[in-house]
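Peer 1: Give me coordinates for this.
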Amino acid sequence: MAVGLDDLQRDLGTLDRVVVAFSGGADSALLARVAHDTLGAGRVRVVTAVSPSLAEEQLADAEALATEWGLRWTTVSTTEMESAAYRVNDSDRCAHCKDALMEVLVPIAAADGATVLLGVNVDDLADHRPGQVAATARGARFPLADAGLTKADVRALSRSLGLRTWDKPAAACLASRVPYGTEVSVSVLSAVGSAEAALHLLGFADLRLRHYGDTARIEVPVERLGDVLDRREAVVEAVRSAGYGYVTLDLEGLRSGNLNLALKAD
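Peer 2: A predicted model of the protein is given here:
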């Protein structure tokens, strides 16, 4: 039995019905699949929140996964972009986003007599994640973390279960590419999403494009820095086609959540 699977199934088995927030990433995919297999399709609803901060590629793959696995899937629109507190993009941005998510998930769960579940793992608990506090306050539970699963455990367990998401690159919301203090807007998120999609087509699946006005900072794993330079012209063209005037490469490589370093500096 893979590490953590017993505990995860045991925890899920104590619940009657659940609503899983489903982005299609490795964490939420594992949670949705194990919940589906443990409780049965009729007791599990998976919901993908759609907003300008969700990349089109992610939405398409979430739908594909739901179809492949026979999940009871639906989408809902969230309205965080209507909130000035969210758009101002301070250190509590994630809390406003999760608040908007719970605003739509709680009524769905209430109608089903269900519990809202989020794909939060143990590693997530160590970073600056005010969204988790906001979600907990609205009644959400984190079964992966409760089962003691780290990100590495999630990937190992997913692989042992034959889930194609086991090695899917992490893909936080597009707003996470915008430094704190820079206003989040639909046009900014669209530019980031378009540039990343174009870079994906060039073969760079695992990356972040950080937005600094008309300057884009590309982060890829250190071992792929040379590949970016080898395809320099195509990379520059792909990013400029999204509206950026300057294209830079971060020599420190891909660092998930590195914009949170600015908070620690303060």
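
Peer 1: When you work out contacts or count neighbours from here on, use the C-alpha atoms and nothing else.
Peer 2: Will do.

Peer 1: I'd like the next helix or strand past the host helix or strand of Val104.
Peer 2: For Val104, the element it lies in under DSSP states H and E is helix 93-112. Later in the chain than helix 93-112, the nearest helix or strand by DSSP H and E is strand 114-117.

Peer 1: Pull the distance from that following strand to the chain's centre.
Peer 2: 18 Å (C-alpha atoms, centre = their mean, to the nearest Å).

Peer 1: One more, please, to line up against the first structure:
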Amino acid sequence: MEINKKLDNLKSRLLELESVAIAYSGGVDSNFLLKVAKDTLGDKVIAVTLHAMMHSDREIEEAINYAKEFQVKHIVVNIDNFKVEKFIENNSDRCYHCKREVFNTVKGVANKHNIKYVLDGTNLDDLGDFRPGLKALEELNIISPLKECKLTKEDIRNLSKQMNLNTYNKPAFACLATRIPYGTKITKDLLKKIEKSEEYLVSIGFNQFRVRVHNDIARIEVGKDEIHKFFNEDLLNKTHKKLKEIGFKYVTLDMAGYEMGSMNK
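Peer 2: The predicted structure follows:
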């Protein structure tokens, strides 16, 4: 009953807004929000995806395909040179400066299409992590209806499953910069090495993972239910060889397993 009430509240909130542009990554939260918005507001919804150096090509392709399924107008803005110096410097407020740039761009697209409000997929659980980007959303008057309607990640996954969305069990995914420790300068080359390494983990069947970077060391985190896959000498050797080919000098496996936001510690 409670989860359905939250969904009703979300639909009512969307109707109040009348027309919306959704900052769309194709992840669990934004995909759910886009589907509910499309069902509620019809053609008064657009999806806006930014493709910059910190975004995986695979994630962008998935977002494009999902938006097509919903028959939503989808605008992909390519930013080949993401020249936000405070992002490149990668201090602890990196996400704040990135979000300001990204959402100013989304607001510009919304204005061009006569859309009143810009929405994002922040949910209630996101408030429990270190997220300096939330301050930027507040400053830019970005609306987070999932958070407003007290929808948790579990709620969103359960409702997504009821709605037959492919993303209901999609692993959590964050921008590639989250794999780099604060204080280490972000470069396109480093982000590409991370992306290639994680694409390799996908290709050998891993579901939830991160490749964290510490200078010339790649530290692989995988879900605790998947660590046992590495208890195989052949897989260890292949993974070591592959990541060294990609450009890392040392390759390690984190025995504590995957942990969301572990770099924030």
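
Peer 1: How much space separates the residue nearest in space to the middle of structure 2 from Glu16 of structure 2?
Peer 2: Residue closest to the average C-alpha location in structure 2 (C-alpha atoms, centre = their mean): Ala174, at 3.9 Å. Distance of Ala174 of structure 2 to Glu16 of structure 2, given as C-alpha to C-alpha, to the nearest Å: 30 Å.

Peer 1: Kindly report the same for Tyr250 of structure 2.
Peer 2: Where Glu16 of structure 2 is concerned, Tyr250 of structure 2 sits at a distance of 54 Å (C-alpha to C-alpha).

Peer 1: can you check Lys170 of structure 2 too?
Peer 2: For Lys170 of structure 2, the distance to Glu16 of structure 2 - C-alpha to C-alpha - is 30 Å.

Peer 1: The two: who's more crowded?
Peer 2: For Lys170 of structure 2 and Glu16, the more surrounded residue by other C-alpha atoms under 10 Å is Lys170, and the numbers stand at 14 against 9.

Peer 1: Which residue, other than its chain neighbours, is closest to the more buried one?
Peer 2: Val28 (6.4 Å; C-alpha to C-alpha, 6 or more residues apart in numbering).

Peer 1: what number of residues lie near that neighbour?
Peer 2: 22.

Peer 1: At which residues are the helices of structure 2 located?
Peer 2: 2-17, 28-41, 57-70, 85-89, 94-112, 133-139, 145-148, 153-162, 188-203, 233-246 (DSSP state H).

Peer 1: my guess is Lys98 of structure 1 meets Ala134, correct?
Peer 2: Yes: between Lys98 of structure 1 and Ala134 there is a contact under C-alpha atoms under 8 Å: 6.3 Å.

Peer 1: mean shift between the biggest strand by length in structure 1 and structure 2?
Peer 2: When structure 1 is parsed with DSSP state E, its longest strand is strand 44-50. Mean deviation of strand 44-50 of structure 1 relative to structure 2 after superposition (mean C-alpha distance after the TM-score superposition for structure 1): 0.5 Å.

Peer 1: Would you mind listing the outside residues contacting that strand?
Peer 2: 17-23, 32, 35-36, 59, 62, 71-78, 101, 105 (C-alpha atoms under 8 Å, 6 or more residues apart in numbering).

Peer 1: Show me which of the residues you listed are buried.
Peer 2: 17-23, 32, 35-36, 59, 62, 71-73, 78, 101, 105 (16 or more other C-alpha atoms under 10 Å).
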